[in-house]
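Sequence first, then the predicted structure, then my questions.
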Amino acid sequence: MPETMRAVDIKGDVGSAEALYITDIPKPHPKGAQALVRVKAFGINRADIMQRDGEYPAPPQAGRILGLEFAGVIETLGEDHETSFKIGDEAFGLVYGGAYAEYVVVSTHMLIHKPANLSWEECAGIPETWLTATKVMYQVGEFTPGKSILWHAGASGVSISGIQLAIANGASAVYATARSDAKCDFCVKTLGCTAAFKTTDPNWADEALKVTDGKGVDIIADLIGPAVFAGNLKIAARDARVVLIGLMSGFKLKEEVDMGLLAFKRIRYEGSTLRSRNESYQRKLKDSLVEHALPKFEAGLFKVYVEKVFPWEQVVDAHKFMESNTIMGKIICTIR
């Protein structure tokens, strides 16, 4: 068996999309509860862009190769692997890094059996986005049926997942924001949102408050950051939860903010990342997804919206497409 494999690396460790290239690196070996998976497809995520640019320090166990989610075939197993998996099984899962490669080592505790009715591309687009959405809603946002929720960047992978979860699990209203009319229409007409608001409109928060009859929103999932911080405080209901999981508009506030709203409304504003969590935390989310969401994928009630599939030799183009901010769904790369 070859001791090397092909993987996507970054010239100079950080750089633009053009810095990505495919090279040969040592093939990893599974230990303990791990599996070695031959990758058939992997997902592109905003965190990959930030890490490539040097703006997202990866956890130590991630390694230098990008990639957080994948789908593929188990090739070998460590001596203490979960007994529900065997060599040759088709599976998908979440990793701290390394999915942009022909092979990836992953804990079997984080693997999920691939449903027969889902493609490699669809399965590769589930782990990062759906686990993040589950964390935002339940672990941090404290969602219960009857609460309202707003998902910023409504056409992103995480928010598409979260919108479906919220509707299926009894939200009283599900709102979204986006930067274009087309994306707002997608959120309402395709995904089923109650309403969507265009954040390029300076009055978007006033419109959102009007739609809620002045009550505001119970949970806000924020993938944008500084550009919507003041708006979030305005549209938050009393005792609302705002969960910051993305910084698409940068790292620093550029406008004055009425901090009194934060206190008087008793808003809890909390930042959260999934990648920095230990395996025990991630495993609980995975188990929740397998129990509650996977049957809905198998029944066709939940859907992975794949915007475009690239052969992995075109990973530079895939990253540029992500950076265009025009997508409505997941970007997937396949390895043949």
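Looks like it arrived, so ask away. Numbers count the residues shown, from 1 in each chain.

Please count neighbours and contacts with C-alpha atoms only from this point.
OK.

So which residues of the stretch 1-150 of the chain form helices?
Taking DSSP state H, counting those that start in this stretch, the helices of the stretch 1-150 of the chain run over residues 46-52, 120-124, 127-134.

Among these, show me which one is buried the most.
Using mean count of other C-alpha atoms under 10 Å, the stretch among those with the largest mean neighbour count is helix 120-124, at a mean of 26.

Run the chain-centre distance for it.
Mean C-alpha position of helix 120-124 versus that of the full chain (C-alpha atoms, centre = their mean, to the nearest Å) differs by 14 Å.

what's that helix packed up against?
When contacts are defined as 3 or more C-alpha pairs under 8 Å, 6 or more residues apart in numbering; DSSP states H and E, helix 120-124 sits against strand 34-44, strand 69-77, strand 90-94, strand 306-311, strand 330-334.

Dump the ones you listed to TSV, plus mean neighbour count and distance to residue 269.
Shown next, in TSV, are the helices and strands packed on helix 120-124 (neighbours: other C-alpha atoms under 10 Å; distance: least, C-alpha to C-alpha, whole Å):
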stretch	mean neighbour count	distance to residue 269
strand 34-44	26	28
strand 69-77	26	28
strand 90-94	26	27
strand 306-311	16	31
strand 330-334	25	27
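
Take the ones you listed and write them to JSON lines, including distance to residue 122.
Output for the helices and strands packed on helix 120-124, formatted as JSON lines (distance: least, C-alpha to C-alpha, whole Å):
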{"stretch": "strand 34-44", "distance to residue 122": "9"}
{"stretch": "strand 69-77", "distance to residue 122": "9"}
{"stretch": "strand 90-94", "distance to residue 122": "10"}
{"stretch": "strand 306-311", "distance to residue 122": "7"}
{"stretch": "strand 330-334", "distance to residue 122": "8"}
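
coming back round to it: which one of the helices of the stretch 1-150 of the chain lies closest to residue 244?
Across the helices of the stretch 1-150 of the chain, residue 244 has its closest neighbour in helix 127-134 (11.4 Å, C-alpha to C-alpha).

other SSEs contacting that closest one?
Secondary elements touching helix 127-134 (3+ C-alpha pairs under 8 Å, 6+ apart): strand 69-77, strand 90-94, helix 157-168, helix 279-288.

alright, now check it against this:
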Amino acid sequence: MWAVILEEYGNSEVLQLKEIPNLEPERGEVRVQVHASALNRADIEQRKGNYPPPTPSEHEIPGLEFAGVVDKLGAEVSNWRIGDRVFGLLSAGGYAEQVLTHERMLMPIPPNLTFEQAAAIPEVFFTAYDALTDKANFQAGDTVLIHAGASGVGIAAIQLARVMGASLILTTSRTNWKLEKCRALGATYTINTAEAEFDRVVLDATASRGVDIILDFVGAEYLEKNLNAAALGGRIVQIATLSGSSTQINLQKVLSKRLRLQGTTLRSRPFEQKMTLTQTFAKQILPLFVDGKIKPLIDRSFQLKDVAEAHRYMEDNSNVGKIVLTIASKE
């Protein structure tokens, strides 16, 4: 099979397409012929050598999600048949013609979605769903601030918060046209952080109460303002630290507001937790894709051979929504 192999770390030019042996499923595993994968910021960091996969393997292949067709079954697999259209989350390996995964890490692709649309779902929608429900204990009527609202996770979080009954959804970006996209998806207020202090806007929009939940990708630069913008009993979920991870924290605000600061990552979690999340997501959220109440948003697709160009496009911050890699011929 063909795959993008990292033999060294560096700029996008280190992403090289190589031919390696086909994968063979073991007990409980399924081999999927991949039709599409998608880019994530974690792939950029892995390419630079800053985010290694949790389990070393003979070939280091980036890619955290995939969609394709089951083409080989390991022993004792009972839930899938050859030819099933499936998609799912990975710890690594998505930039390839084949992936191996446990059968309980797979989900059926809704009939109204393409392979490309399905590949755009797992990493961002799993992250957003887990952050809102498990980490932030979302309740209908909560108010939510979503930073980087035009990012993949931001777009997923806006839609999920809307359908789950948020009373107010605020999002941030440094680009007005990206904020327009956020409003179209259901954001109530949008804040250009290049033009305004987001904590002040949040307090104005909530009559000085603040918001119940904050999903943050920025990190150090935003922490103090997040503390200001949080309501009493607010929950701040730290998903990434794009501006850095080291900063001072005003513990008095944490104490007086009874705040909770919760960190989260998906990739390094135990397999059992990922499996449980997959099964819960498939049961509770996948039907919303079938009904069209939420949808993956694709910005642009690239062929696998053009993966270096796709990485450069992501690093330019040009996208709103997912950047997808098409890998195999469509059915």
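The structure has been received and is ready for your questions. Please read these numbers as outputs of a predicted model, since none were measured by experiment.

Residue 66 of structure 2 corresponds to which position in structure 1?
For residue 66 of structure 2, the aligned residue in structure 1 is residue 70 (criterion: TM-score structural alignment).

for residue 44 of structure 2, that is, sorry about that
Per TM-score structural alignment, residue 44 of structure 2 is aligned with residue 49.

out of everything not next to it in sequence, what's closest to that match?
residue 319 (7.0 Å; C-alpha to C-alpha, 6 or more residues apart in numbering).

would you list every one of the helices in the stretch 201-336 of structure 1?
Under DSSP H, counting those that start in this stretch, the stretch 201-336 of structure 1 gives helices at 204-211, 226-235, 260-264, 279-288, 294-298, 315-323.

re the thing from before, I'd like the helices of the stretch 1-150 of structure 1 laid out as a markdown table, including distance to residue 291 of structure 1.
Shown next, in a markdown table, are the helices of the stretch 1-150 of structure 1 (distance: least, C-alpha to C-alpha, whole Å):
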| stretch | distance to residue 291 of structure 1 |
| --- | --- |
| helix 46-52 | 27 |
| helix 120-124 | 16 |
| helix 127-134 | 12 |
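
For residue 110 of structure 1, find the nearest of those.
That would be helix 127-134 among the helices of the stretch 1-150 of structure 1, by C-alpha to C-alpha, at 9.4 Å.

Report the angle between that closest one and strand 90-94.
Counting by axes from the mean of the first three to the mean of the last three C-alpha atoms, to 10 degrees, helix 127-134 of structure 1 lies at 50 degrees to strand 90-94.

so helix 127-134 of structure 1 aligns onto which residues of structure 2?
Using TM-score structural alignment, helix 127-134 of structure 1 pairs with 122-129 in structure 2.

Run the chain-centre distance for that stretch.
For stretch 122-129 of structure 2 - counting by C-alpha atoms, centre = their mean - the centre lies 4 Å from the chain centre.

How about the contacts made by the residue nearest the centre of structure 1?
With distances taken as C-alpha atoms, centre = their mean, residue 129 lies nearest the centre of structure 1, 2.7 Å away. By C-alpha atoms under 8 Å, 6 or more residues apart in numbering, the contact set of residue 129 of structure 1 is 157-159, 161.

out of those residues, which one sits closest to residue 330 of structure 1?
Of the contacts of residue 129 of structure 1, the one sitting nearest to residue 330 of structure 1 (C-alpha to C-alpha) turns out to be residue 157, at 5.6 Å.

Distance check, residue 28 of structure 2 against residue 76 of structure 2.
6 Å (C-alpha to C-alpha, to the nearest Å).

Neighbour count: the two, which is higher?
residue 28 (16 against 11; other C-alpha atoms under 10 Å).

Now that one: closest residue in space that isn't a chain neighbour?
residue 77 (5.1 Å).

Residue 216 of structure 1 too?
The nearest residue in space to residue 216 of structure 1 (C-alpha to C-alpha, 6+ apart) is residue 237, at 4.2 Å.

ok so, going back, what's the burial count for the residue nearest to residue 28 of structure 2?
Around residue 77 of structure 2 there are 16 residues (other C-alpha under 10 Å).

How about the contacts made by it?
Here residue 77 of structure 2 is in contact with 27-30, 103 (C-alpha under 8 Å, 6+ apart).

try residue 30 of structure 2
Taking C-alpha under 8 Å, 6+ apart as the test, what residue 30 of structure 2 contacts is 70-74, 77, 100-103.

What's the match for it in structure 1?
Checking with TM-score structural alignment, residue 30 of structure 2 has residue 35 as its match.

Identify the spatial nearest neighbour of that match, chain neighbours not counted.
residue 77 (4.4 Å).

now for residue 221 of structure 2: what does it line up with in structure 1?
Match for residue 221 of structure 2 (TM-score structural alignment): residue 227.

burial measure for the nearest residue to that match once chain neighbours are set aside, as a count.
Nearest in space to residue 227 of structure 1, with sequence neighbours left out and distances taken as C-alpha to C-alpha, 6+ apart, is residue 249 at 5.9 Å. Residue 249 of structure 1 has 13 neighbours, counted by other C-alpha under 10 Å.

So residue 249 of structure 1 is in contact with residue 229, correct?
No: applying C-alpha atoms under 8 Å as the test, residue 249 of structure 1 and residue 229 come out as separate, 10.3 Å apart.

OK, contacts around the equivalent of the residue nearest to residue 227 of structure 1 over in structure 2?
Residue 249 of structure 1 maps onto residue 243 in structure 2 when the alignment is built from TM-score structural alignment. Taking C-alpha under 8 Å, 6+ apart as the criterion, residue 243 of structure 2 is in contact with 218-221.

which of the residues you listed are buried?
Taking 16 or more other C-alpha atoms under 10 Å as the criterion, what is buried in the contacts of residue 243 of structure 2 is 218-220.

TSV please, covering these and showing distance to residue 326 of structure 2.
Converted to TSV, those look like this (distance: C-alpha to C-alpha, whole Å):
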residue	distance to residue 326 of structure 2
218	30
219	32
220	35
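
before we move on, the earlier item: next one: the residue nearest to residue 49 of structure 1 from residue 168 of structure 1, what distance?
32 Å.

and if you look at residue 133 of structure 1?
In terms of C-alpha to C-alpha, residue 133 of structure 1 sits 13 Å off from residue 168 of structure 1.

same thing with residue 237 of structure 1?
Distance from residue 237 of structure 1 to residue 168 of structure 1, by C-alpha to C-alpha: 22 Å.

out of those two, which sits in the busier spot?
Ranked by neighbour count (other C-alpha under 10 Å), residue 237 of structure 1 and residue 168 place residue 237 first, with 22 against 14.
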